[in-house]
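Colleague: Just need the structure, nothing else, for what follows:
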Amino acid sequence: MSFLSMLAFAGAMFLLAATPGPGVFATVSRALASGFSNASFVVLGIVLGDIVFLLLAIFGLKSIALVLGDFFVFVKYIGGAYLIYLGYKILSAKEHKMDIKGKSELSWKKNFITGLLITLSNPKVILFYLGFLPTFVDLNSLTSFDIVMITLIVTVILGSVMLAYAYSASGAKKLFKSKSAEKKMNITAGSVMIGAGGALILKA
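Modeller: All right, here's what the predicted structure looks like:
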């Protein structure tokens, strides 16, 4: 995995991590209810869940690539089509006022488990990585260093974005009540997903 590929992957991961979803809503809700420190444990659980799915996708894809060889192209087409579908769903989603209400106090363990379960209960995460990774990584030549770097990039980018949401929510509640802001994030995230899906399908 080249340095430029790492930068491209990090940039795409940043945009995709900012996509509003259950993890973002839970993080924001916790930050509004109990502040940044409590929300950070939710973020920790979310990131760990993503890493679990990421590693499953990496090792699963590598095994499939080695066994199927040229037939792996069909897996890439399915992954690309799935990303385009996700992008379409986001772009066509109607804006709605986020229902962000304070929650009762939870221990750091419960906050962490909440974040972890949010990711692990969504199998679409691993399908996303299955479609997204081949755009940036040659699975047949993936090294241990590449796996460490990919995991580090996902950890830092996803963690930073979610913590930024938590920090902003703890001090600026109005930021997350704007329909126009949600629409702009949907357009950006949807466009990125469709672009990644198209690039995956067209990639030789």
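Colleague: From here on, just use CA atoms for contacts and neighbour counts.
Modeller: Noted.
Colleague: could you pull out the helices for this protein?
Modeller: Ranges of helices in the chain, per DSSP state H, are 3-17, 22-34, 36-68, 72-91, 108-120, 124-132, 144-171, 179-202.
Colleague: Can you check which of those gets nearest to Ile100?
Modeller: Across those, the minimum distance to Ile100, taken as CA to CA, is reached by helix 22-34, at 5.5 Å.
Colleague: could the helices of the chain go into a markdown table alongside mean neighbour count and distance to Ile100?
Modeller: Converted to a markdown table, those look like this (neighbours: other CA atoms under 10 Å; distance: least, CA to CA, whole Å):
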| stretch | mean neighbour count | distance to Ile100 |
| --- | --- | --- |
| helix 3-17 | 16 | 19 |
| helix 22-34 | 23 | 5 |
| helix 36-68 | 20 | 14 |
| helix 72-91 | 19 | 20 |
| helix 108-120 | 19 | 16 |
| helix 124-132 | 20 | 23 |
| helix 144-171 | 18 | 10 |
| helix 179-202 | 19 | 14 |
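Colleague: out of these, nearest to Asp99?
Modeller: Asp99 lies closest, by CA to CA, to one member of the helices of the chain: helix 22-34, at 8.6 Å.
Colleague: One more sequence to fold, the one below, so I can look at both together:
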Amino acid sequence: MPWMGIQDLWTFLVAVLVFLALPGPGTFTLLTATGRGGVRGGYTALAGLLVGDQILMWLALAGVAALLKANPLVFHAVQYLGAAYLVWVGINLLRTPKHEGGDAGPIRMQPGRYFQQAILVSLLNPKAILFYMAFLPLFIDPKAHQGIATFAALAGIILVVSIAYCSLLIGVGNLARRRLIQHPRISDALRRVAGLFLVGFGIRLGLNG
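Modeller: Next up, the predicted model:
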């Protein structure tokens, strides 16, 4: 039986880690704040990113809750659309030319405003809420879900995994992290591994839906 109404829990954990490992606006915000403000600056920015992500997640979950209540068939349709969206994202990652880092360039931040700027970076990411709307329904069992408890479990898991991963980044050291993430070959490899994972993951969920 799905735990707390969450299906494929371990797959969910792996997927969250894969998405966190992809360099993006949040990653570069964290790197910039840590580079300029040390560990304290990094954790201040992390707090802002987490607040922004939680706001977007709960907005997305509110939409999912409305679909569950209105019509389970519509919810299943959204699941299939979500699977197709993940495949599309994966294909785009695989087709990205080598050494192109995407739209996540270095972030300019003002000392003393890491928290506020990190929240804005998170909330103003145009792809974030679409991602959450496509991603979260894939792991909700419409028959076993427990309403707010299931949604809180999903949001809580993402929160805990995000804190653990980002704390590791902060602890490793800004110079090492910057070289690792911004090195063209490593960035290409991460992008292609994530692309293959998303394509296979989306197809699997679509077939099992």
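Colleague: could you dump the helices of the first structure to TSV with distance to Met98 of the first structure?
Modeller: Output for the helices of the first structure, formatted as TSV (distance: least, CA to CA, whole Å):
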stretch	distance to Met98 of the first structure
helix 3-17	18
helix 22-34	8
helix 36-68	17
helix 72-91	15
helix 108-120	18
helix 124-132	22
helix 144-171	12
helix 179-202	9
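Colleague: Could you name the stretch from the ones you listed that's closest to Lys101 of the first structure?
Modeller: Among those, helix 22-34 sits nearest to Lys101 of the first structure (CA to CA), with 6.1 Å.
Colleague: Check which helices and strands that closest one sits against.
Modeller: helix 36-68, helix 108-120, helix 144-171 (3 or more CA pairs under 8 Å, 6 or more residues apart in numbering; DSSP states H and E).
Colleague: now the shortest one against helix 124-132, angle please.
Modeller: Okay, so that is helix 108-120 of the first structure. Relative orientation of helix 108-120 of the first structure versus helix 124-132 (axes from the mean of the first three to the mean of the last three CA atoms, to 10 degrees): 50 degrees.
Colleague: what's the answer for the longest one, then?
Modeller: Taking the same axes, to 10 degrees, one finds that helix 36-68 of the first structure is oriented at 50 degrees with respect to helix 124-132.
Colleague: For helix 36-68 of the first structure, grab the matching residue range in the second structure.
Modeller: Helix 36-68 of the first structure corresponds to residues 39-71 in the second structure, going by TM-score structural alignment.
Colleague: same thing with stretch 82-91 of the first structure?
Modeller: With TM-score structural alignment as the criterion, stretch 82-91 of the first structure aligns to 85-94.
Colleague: how far away is Leu198 of the second structure from Trp58 of the second structure?
Modeller: Relative to Trp58 of the second structure, Leu198 of the second structure is positioned 23 Å away (criterion: CA to CA, to the nearest Å).
Colleague: ok so, going back, who's in contact with the match of stretch 82-91 of the first structure?
Modeller: Here stretch 85-94 of the second structure makes contact (CA atoms under 8 Å, 6 or more residues apart in numbering) with 134-135, 191-192, 194-203.
Colleague: next one: stretch 164-171 of the first structure
Modeller: For stretch 164-171 of the first structure, contacts defined as CA under 8 Å, 6+ apart pick out Val24, Thr27, Val28, Arg30, Ala31, Leu32, Gly35, Phe36, Ala39, Ser40, Leu175, Phe176.
Colleague: how big's the offset between that stretch and the second structure?
Modeller: Mean deviation of stretch 164-171 of the first structure relative to the second structure after superposition (mean CA distance after the TM-score superposition for the first structure): 3.1 Å.
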